[in-house]
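Asker: could you look at this predicted model? Sequence included:
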Amino acid sequence: MKQFKIDINADVGEGIGNEAQLLPFISSCNIACGGHAGYLQTMKTVVKLAKLNSVKIGAHPSFPDKLNFGRVVMKLSNEALFESLTSQIENLQSVLKSEGLQLNHIKPHGALYNLATKDLETANVIIRVIKSLNAPIKLYAPCNSVLADLAIKEQIEVEFEAFADRNYNDDLSLVSRENSNAILHKNDVVLSHVLGIVKQGKVTSINGVEVLIKANTICVHGDTENALGILDYLNTNLIRNGIKII
């Protein structure tokens, strides 16, 4: 059987409080750092848990909008967005430094993530932020997105991300959370979805269209209903299907 490899990541530090349960089942995490959620204490708590479980740590910056959980596009100047994202990441880096750890990657959150996949100006701000950190920090972003393509052009290492618990449109955009079929909850459905992405490089859209996709890392959102059950099920069944979690 051919051996496949995949990283499993989760968005954490967002106020759910389930990190102690989730982290043993993932290989990288994206920690909210004050934009849409998270405070210094939550960052400290999750960083310590990640260290304990040998989980790679990423920053999960967003539009500075806790009221809307970073899921609404904010009209900010490029410089204001640059300063906010830089401040958020630096807050997490200060916690990492106190634990003797390094930042592995950056993954934008919510509306910022979705906007940067198609908007060059927003993507450019994120790339500027990463380059200003002067460290070999990776970017988690969807394949064939404006953000990923720009990062590659700027010689930033990209881990292509796909979502275990989200449905896709024909253009590989995520189905809006406002739709009832946006989120996948059932373990067997999620597994089938992930197996197609990892082993076949394909995902079936909500319209039944098979779309080509590349992924080095798969996300399960920490606030998805049954997130723990999904991760437990994936850990067992990915291995059974010849996929190693790295």
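Answerer: That came through fine. Numbers count the residues shown, from 1 in each chain.
Asker: C-alpha from now on. contacts and neighbour counts both.
Answerer: Will do.
Asker: and the longest helix along the chain, what's buried?
Answerer: The residue-count maximum for a helix in the chain (DSSP state H) belongs to helix 78-98. Across helix 78-98, burial judged by 16 or more other CA atoms under 10 Å covers 81-82, 84-89, 91-96.
Asker: tell me the helices and strands packed up against that helix.
Answerer: Here helix 78-98 is seen to pack against helix 40-52, strand 56-60, helix 120-132 when contacts are counted using 3 or more CA pairs under 8 Å, 6 or more residues apart in numbering; DSSP states H and E.
Asker: quick one: contacts of it?
Answerer: Helix 78-98 is contacted from outside by 33-35, 40, 43-44, 47, 59-64, 102-103, 121-122, 125-126, 128-129, using CA atoms under 8 Å, 6 or more residues apart in numbering.
Asker: longest strand of this protein, counting residues only.
Answerer: Ranked by residue count under DSSP state E, the longest strand found in the chain is strand 4-12.
Asker: going on from that strand, what's the next piece of helix or strand?
Answerer: Sequence order places helix 19-22 as the next helix or strand after strand 4-12, per DSSP states H and E.
Asker: the inter-axis angle of the helix or strand following that following helix versus helix 78-98?
Answerer: From helix 19-22 onward toward the C-terminus, using DSSP H and E, the following helix or strand is strand 28-32. For strand 28-32 against helix 78-98, the angle by axes from the mean of the first three to the mean of the last three CA atoms, to 10 degrees is 120 degrees.
Asker: list of residues touching strand 28-32?
Answerer: 7-14, 23, 38, 43, 46, 50, 55-61, 106-107.
Asker: what distance do you get for A151 to C219?
Answerer: When distance is defined by CA to CA, to the nearest Å, A151 is 20 Å away from C219.
Asker: put this next to the first one:
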Amino acid sequence: MGRNVDLNCDLGEGYGTYRSGDDAALIALVSSANIACGYHAGDAHTMRAAVFACVEKGVAIGAHPGLPDPLGFGRREMQATAREVEDYMLHQVGALQAFARIAGGRVAHVKPHGALYHMAARRDDLAEAVVRAAKALDPRLAVVGPGGSALLRSAEAYGLRAIVEGFADRAYLADGSLAPRAMPGAVLDDPARALRQALDLLEQGRVKTADGQTALVRAETICIHGDTPGAAAFAAALRRGLEVNGYVVRAP
């Protein structure tokens, strides 16, 4: 019997006439989708389309709420109080829940996007704001984040399932954090290297870092980004590699 692994993807990041990535192709390849909820990217139409496609394909629906910064794609840190972050969460996740309800599905997990993900990983007050909003919306929601983070500690404290995430398509630093996107080589575009990193995360709990060192990083779910050029082909190669190595790709 194969070992189960969740392969998740950040997607639904188009807006209006702008399209980012091939959502339909990606949803057919992954087991969980983190759908942009309108602040950093995404709009009502992309949210609806992604949710209905997930229900059709049996893919777990996740909310991917970000900071209100579409110009910076939610990847720039902003000054925000815990109360503001809680309201951002309630607004975005609640909207995605509405689309999931009419599609006959439900939002299963929450994963903050970009800068909010990293801020909530470091700061107890923002982590608690994210988790408090998630629990208020649905106490069955899981929270996805980096291992050892304030975000996952807060999820456990509030009685929510905490899922440790690792990245197949991003380089790591020696402290276990992601290499900044401005750093050369921060985004991995070689599927073979990404597969090796995913297997190391799952089986060894460590990865080779951007500077050749080793960092202790474990993962229960593996993420890829849908806005990377060629993301669908990349996801297909990664999934094939996982299956060849005895894994069954399925939602947690």
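Answerer: Noted; the coordinates are in hand. Predicted model only: the values in this text are computed from it and were never measured.
Asker: returning to that earlier point: what range in structure 2 matches the longest helix of structure 1?
Answerer: Residues 82-102 of structure 2 are where helix 78-98 of structure 1 aligns, taking TM-score structural alignment as the criterion.
Asker: ok now the matching stretch, how far from the chain's centre?
Answerer: Distance of stretch 82-102 of structure 2 from its chain centroid, counting by CA atoms, centre = their mean, to the nearest Å, is 16 Å.
Asker: superposed on structure 1, what's the mean shift for that stretch?
Answerer: Mean deviation of stretch 82-102 of structure 2 from its aligned counterpart in structure 1 after superposition (mean CA distance after the TM-score superposition for structure 1): 1.1 Å.
Asker: what's V46 of structure 1 aligned with over in structure 2?
Answerer: Matched across to structure 2, V46 of structure 1 falls on A50, judged by TM-score structural alignment.
Asker: residue contacts, that match?
Answerer: Contacts were defined as CA under 8 Å, 6+ apart; by that measure A50 of structure 2 touches 12, 23-24, 35.
Asker: go again using 10 Å as the cut-off
Answerer: When the contact criterion is CA atoms under 10 Å, 6 or more residues apart in numbering, the partners of A50 of structure 2 are 11-13, 23-24, 27, 33-36, 42, 56, 61, 99-100.
Asker: what does D227 of structure 2 give?
Answerer: 9-14, 19-23 are the contacts of D227 of structure 2 under CA under 10 Å, 6+ apart.
Asker: that one pairs with which position in structure 1?
Answerer: Superposed on structure 1 with TM-score structural alignment, D227 of structure 2 falls opposite D223.
Asker: do the same with A182 of structure 2
Answerer: A182 of structure 2 maps onto E178 of structure 1 when the alignment is built from TM-score structural alignment.
Asker: go on, A28 of structure 2?
Answerer: Structural alignment (TM-score structural alignment) places A28 of structure 2 against P24 in structure 1.
Asker: wait, its match sits on N18?
Answerer: No. The pair P24 of structure 1 and N18 does not pass the contact test of CA atoms under 10 Å, sitting 11.2 Å apart.
Asker: near the counterpart of E157 of structure 1 in structure 2, how many other residues are there?
Answerer: The equivalent of E157 of structure 1 in structure 2 is R161 (alignment by TM-score structural alignment). The local packing of R161 of structure 2 (other CA atoms under 10 Å) involves 17 other residues.
Asker: what sits closest to R161 of structure 2 if chain neighbours are left out?
Answerer: In space, and not counting its chain neighbours, R161 of structure 2 is closest to A142: 4.6 Å by CA to CA, 6 or more residues apart in numbering.
Asker: from A227 of structure 1, how far out is the alignment partner in structure 1 of the one you found?
Answerer: Using TM-score structural alignment, the partner of A142 of structure 2 in structure 1 is K138. Using CA to CA, one obtains 25 Å as the distance from K138 of structure 1 to A227 of structure 1.
Asker: those two: which is more packed in?
Answerer: In this view K138 of structure 1 and A227 are compared by other CA under 10 Å, and A227 has more residues nearby, 21 against 18.
Asker: for V125 of structure 1, which non-adjacent residue is spatially closest?
Answerer: F82 (6.0 Å).
Asker: so how do I select the buried members of the contacts of A50 of structure 2 in ChimeraX?
Answerer: For anyone working in ChimeraX, the buried entries among the contacts of A50 of structure 2, judged by 16+ other CA under 10 Å, can be selected with:
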select :11,12,13,23,24,27,33,34,35,36,42,61,99,100
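Asker: show me which of the contacts of A50 of structure 2 is closest to G241 of structure 2.
Answerer: I27 (17.5 Å; CA to CA).
Asker: ok, that closest one touching K57?
Answerer: Yes. Here I27 of structure 2 reaches K57: they are 7.3 Å apart, a contact under CA under 10 Å.
Asker: tell me how many other residues crowd the match of A182 of structure 2.
Answerer: Applying other CA under 10 Å, we find 8 residues neighbouring E178 of structure 1.
Asker: shouldn't it be within a strand?
Answerer: No. Following the definition DSSP: H, G, I helix; E, B strand; the rest coil, E178 of structure 1 is coil and is not counted among the residues of a strand.
Asker: what count of nearby residues applies to H36 of structure 1?
Answerer: 21.
Asker: oh sorry, the question was meant for R240 of structure 1
Answerer: Using other CA under 10 Å, R240 of structure 1 has 10 other residues around it.
Asker: so what's the aligned partner of it in structure 2 up against?
Answerer: Using TM-score structural alignment to pair residues, one finds that R240 of structure 1 aligns to V244 in structure 2. Each residue near V244 of structure 2 by CA under 10 Å, 6+ apart is listed here: 2, 238.
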